[in-house]
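> okay, predicted coordinates and the sequence, questions at the end:
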Amino acid sequence: MEKIGSSRRQYRLALGLSAMVVVLFFVFSGFSVKTPVRRVLRSISRRELRSSTGIKLIRRQVVMDNGLVRVTFSNPGGDVIGIKYNGIDNLLAIDNEESNRGYWDVVWNKPEEKSINIDRLQGTRFQIIKEDHKQLEISFTKTWRISMNGTTVPLNVDKRYIMLANYSGFYAYATFERLDGWPAVGMDQIRIVYKLRQDKFQFMSVSDDRQRVMPTIGDREKGEKLAYPEAVLLTNPTNSELRGEVDDKYQYSSESKDNKVHGWISSDPPVGFWIITPSSEFRTAGPIKQDLTSHAGPIALSMFTSTHYAGKDLGMEFKEGEAWKKVYGPVSIYLNSVSADKDSLTLWENAKDQMQEEVGQWPYNFPQSEDFVYADKRGSIGGQLFIRDRYMHNKLIWGGFAYVGLAAPGDVGSWQKESKGYQFWTQADKRGYFSITNVLPGNYSLYAWVPGVIGDYKYNDIITIQSGSNMTLDRIVYEPPRNGPTLWEIGIPDRSAAEFYIPDPYPTLMNELYNNHPEKFRQYGLWERYADLYPNKDLTYTVGADDYRKDWFFAQVTRSAANGTYKATTWQVIFTLENEPETGNYTLRLALASATDSELQVRFNNETAKAHFTTGLIGKDNAIARHGIHGLYWLYSIDVPSSLLFKGENKIYFTQSRSINPFQGVMYDYVRLERPPQT
């Protein structure tokens, strides 16, 4: 029988309800376990010793099997050390140590120390949570004690794995908890890692237009290291077609709203390994937070929180004594296959179908943890968003396609730096109607931003979601920042620099995937093209004559100088006032899509004067080096006294003054100069 896709419905039709099995492997010490399962796997090690009370084995392992997939875990650590599927004994990297195949980890530090620690969250206790003909759920727990202070992250962790009858894969989730009185700690990253077999998995899919044959770890190790460790020029890859290309794991990042399924395809036999994330509620920083997906290894990641494309602003910092609890997941590890005579790319199409099915079933009704909240205990909120901008429209307009979300109470825009709680986002329709469903009970602020409209909206009142509630807001109105009519503008206010000029990469430093691609900005080394395009002087942009799509470089970066040093850069915007400046203050709106160790200074008509405005040192998102096209969003409103302007030609000087390395700089989202208010 051909198998493609393994949705629960398809496999019920094909196979019926398979009996599922849990097999426990313990160090041989006379210890035995009673289990209601009487018929165990036919493929159990011959070293087992049977008795009337259970199974005795030499190795410490736990195995789950539903007849389609067999998953082996270390016990009591809870690492995934083996996945058997479709005739392949183990999909995971068999040359790796068992502890380096499928695992959770946390990057953490003590606040007073700069050192970075990685905790693999090894469990100390194993437990069967549920076992019947429909479902298995098992638990590996790690319990923190004060005697562990400084040696392991101060968290209680309950890692759970679920296997359902006739589902071709399994689910993973975990509850993280801190109790009152525990020590302060910082946590910058939480994730699940799966390292697959290099001899099998060589084709990666992140999206419809980001799929390719990938290099191996060996190819990278033989390659030429570039400006930072993640970027490697492939000089002698096993696959000669990859020679001369650049590989960098950050080239395959995705925004949370798009990162729902990604993974790998094996061609012999045709098998797919996919991570499906049906909800982003447990991720951090809203719908456009970027993070890693799959990359050379072959490695597939489930990223829950990280400081990527944000910096320490997004790290979780817990004060001494601060309690906290959060559930991460479940996510699905989904496997599919087709016969050898079929196109293996159909596995990707099937994985997308399965993703849609998983999204439709969220929140799942099968996790057994009391901390996971089912749909009937959640609430919802809806409404319609309008925009009022009296200098653009005489009446309210729809907040079409706005991103609207609930996140922890905070200031305007604070959601993009929020990492401890849950966030619930949706995109409104063209008329501004939105509905946010399946929200966990609690107190939230309601936030929004509208593509094409500057700034952030925040609803005035705290939103309280109760179990089973269905709240509808009255018409809500966002009044974006505005003092006067627009004199001129550069760019599109969409929190991204993608509309600006993206240069071609150096021919010797290309990733062929991004040739003639809408995400051309993911090519390596584009920051160095600035000096090529502007060899003698910095960018000058003339309002009314130049086109930002061609004449505004996507990032204001430093310029390489002699002896490995770098120089600050100053861009000019030239515009003309036909008449004498109007009485009062003009307003310069300056929206940045990214900033990395930067200080942007603004001067009017005098390049050597003291800066009329400075951002101060801002940003750690590193989006320039990591091909992100945006990081965190920054919005500044600058008063410009009319005394600084002239009738005729005027110049604004934008100086990015920090210049230690090539990755310092800013990406602009949007620049607008407004006239003084009109009475």
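The structure has been received and is ready for your questions.
> CA only for contacts and neighbour counts going forward, please
Fine.
> report how many residues lie close to the nearest residue to residue 469 once chain neighbours are set aside.
Once flanking residues are discounted, residue 469 sits nearest to residue 379: 4.6 Å by CA to CA, 6 or more residues apart in numbering. Per other CA atoms under 10 Å, the neighbour tally for residue 379 reads 21.
> try residue 501
Neighbour count for residue 501, taken as other CA under 10 Å: 17.
> got a list of what it touches?
By CA atoms under 8 Å, 6 or more residues apart in numbering, residue 501 lies in contact with 548-554.
> now do the strands in the stretch 101-250 of the chain.
Along the stretch 101-250 of the chain, the segments classed as strands by DSSP state E, counting those that start in this stretch run 102-109, 117-119, 125-131, 135-142, 156-164, 169-178, 185-195, 201-207, 210-213, 224-225, 232-233, 246-247.
> comparison target, given below:
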Amino acid sequence: MAPIGVQLQIDDHHVMIDNGILQVTLSNPEGIVTGVRYNSLDNVLEVLDNENQRGYWDVVWSALDGSGKTGIFEVIRATSFNVIVESEELVEVSFSRPWDPSLKGKFVPLNIDKRFILLRGCSGFYTYAIYEHLGSRESQAFSLGETRVAFKLRKDKFQYMAVDDDRRRYMPLPDDRLPGRGQPLAYPEAVLLVNPVEDAFKGEVDDKYQYTCENRNLMVHGWISNDPAVGFWQITPSDEFRTGGPLKQNLCSHVGPTCLAVFVGAHYAGDDLIPKFGQGEPWKKVFGPVFIYLNTVAGEEDPLTLWDDAKRQMMVEVSSWPYSFPSSEDFPKSNQRGNVNGKLLIHDRFVHDHDMPTNGAYVGLATPGEAGSWQRECKDYQFWTETCENGDFSIKNIRTGTYNLYAWVPGFLGDYRNEVAITITPGCNINVGTLIYEPPRNGPTLWEIGIPDRSAAEFYVPDPNPQYVNKLFLDQPKNKFRQYGLWERYGELYPQEDLVFTVGESDYSKDWFYAQVPRKKEDKSYEGTTWQIKFKLENIQRSATYILRIALAGASLAELQVRVNDRNKPRPLFTTGLIGRDNAIPRHGIHGLYWLYSVDVLGSLLLEGDNTFYLTQTRSQSPFQAIMYDYIRLEGPNPKAKI
């Protein structure tokens, strides 16, 4: 039997869209999702919550006009409702709120148009929004700290969460985080479950940051109800509208049960990823569409198989991108977009005489800027892909505009940027030919520590304190870094003296701690730490220059100083100065933003035989002022350089 047509019902306070599979109810004219009826559940959203706290778009914003209004959380409540399309095949509705000077200081200074779409025969609904900052003198200057879509599900039903294949489990209840049941730890998001409703969770740590994902992997996540068997999933088929590129990390699902689609956020990056808009600066961006998918099983089938079905549906949505059905002219369809293809090779004469293919390199288009600027870009769109075995790449469905082409290659340092800007026009197919990336290199590798992959995952990640575990990660070596409190383990391993790494003897997977954190002293204060790299050199060219490459996987209000063969020298050979606000360590991240430094080391500073680099992280007001290393390499002098 053919699926029934989509029906729209409008009354004074609610709008209901029904296609016979599910019914979506929104407040009129605010545009808050107050109910989703599916299967035998009259509402999958938390009925105990106020209607305006169930399914909503929100922002966190700050005024930049000296008024002092900062960090304002606002659920977007529209003031006008309109039907965009109404047919048996599709209903699209709009909930909008224009901004004018009379609203200054009261609401985020944006025109916002929230859209919701329901299709015939579709087991889910779509939502997207158009944000616009007007290019007029009256338009207020502000920064956008966060924007997202949030759904709060019924806690009595949705108790199994899936973020990826390795992070899925029955979860503690929201009540377990309340006083008497949960004990707050170093920060409010982390709670030790001391008296949970279910004894099985006793002694575990619950922390939403343990379930964050990188954009490149954040495509489907959600929750499962066993009785009735219902899955609720948030599917993001494209990264183009999320900020910070493929490695940016965002929250997704966590205890609540909460399901999020985050588009702009400062987590794991800090202020660098907060877009700032001047007075009268014109800007418009479409966030989404994202797909809210609901599914069920037949007969006695295991409800947990709904996760596998959600992954299949995610692939269907990806193959359908860009969607053909959104009505807004601000969302271009496939024939209004362009494509770019080419080949990326890498040239490092100290690795191979010939250009090498870049299998698995990341190639992307983003706003014109400096090499690597894409990871801090937070106003416009980005489009990324990976190279094939021979270095070929193809980036499809790019919005019109002017971009730089960027790339980075796992296994090699640095960032590539093609100096020639690329202008995308509707229907274009641009072949950029063969591009050659020459990574930073001055001379041969004398020694190296780690793998240049923008992550500290290859280094030593300690076992968690048995008092603070998440059992999910106990048998998952690749997720070990997600355990709570690992930063405290450094002081236990090195109570008096700091880490010493001896090139040729030490193993970085066992002997290089994943993060250079301050040490806690007996009086509970903290002190900076100095790590040593000991190495031997022979036949030193005293008038030549050696290069120490230091790639950081993250930094948070830290300062790295480098000294050579004299740890007490008043002035370091090099200092980063105060850098970073990614706060990745307490948020269980194995990286934040990427930093690359090249330190000139004169041969006259080195000794025949034994040498030592002293790496000091000086800042120590909190346990989280720290850095994570990605990779360190000492290069010999350039053999072609004149001595």
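Done, it's in. Being a predicted model, the structure only gives us computed values, none of them experimental.
> rewinding a little: tell me the buried residues within the contacts of residue 501 of the first structure.
Neighbour-count burial (16 or more other CA atoms under 10 Å) applied to those gives 548, 551-554.
> filter these down to the ones in helices?
Assigned to helices by DSSP state H, the following of those qualify: 548, 551.
> if we can go back for a sec, the residue nearest to residue 469 of the first structure matches what in the second structure?
Here residue 379 of the first structure is matched to residue 338 in the second structure, going by TM-score structural alignment.
> right, and that match touches residue 422 too?
No: using CA atoms under 8 Å, residue 338 of the second structure is not in contact with residue 422, being 10.9 Å away.
> residues contacting the residue mapped onto residue 348 of the first structure from the second structure?
The equivalent of residue 348 of the first structure in the second structure is residue 307 (alignment by TM-score structural alignment). By CA under 8 Å, 6+ apart, the contact list for residue 307 of the second structure reads 162, 231.
> surely residue 307 of the second structure is within a helix?
Yes: checked against DSSP: H, G, I helix; E, B strand; the rest coil, residue 307 of the second structure lies within a helix.
> how far away is it from residue 121 of the second structure?
From residue 307 of the second structure across to residue 121 of the second structure, the span is 20 Å (CA to CA, to the nearest Å).
> rewinding a little: distance of the match of residue 379 of the first structure relative to residue 382 of the second structure?
Distance of residue 338 of the second structure to residue 382 of the second structure, computed by CA to CA: 13 Å.
> contacting residues for residue 63 of the second structure?
Each residue near residue 63 of the second structure by CA under 8 Å, 6+ apart is listed here: 69-70, 105, 140-143.
> now, which of these sits nearest residue 538 of the second structure?
For those, the residue nearest residue 538 of the second structure by CA to CA is residue 143; the value is 54.2 Å.
> hmm, who's touching stretch 322-330 of the first structure?
Contacts with stretch 322-330 of the first structure, where a contact means CA under 8 Å, 6+ apart, come from 171-182, 184, 277, 282-283, 304, 371-372, 420-421.
> try it again at 7 Å.
171-182, 282, 304, 371-372 (CA atoms under 7 Å, 6 or more residues apart in numbering).
> translate residue 432 of the first structure into the numbering of the second structure.
Per TM-score structural alignment, residue 432 of the first structure is aligned with residue 391.
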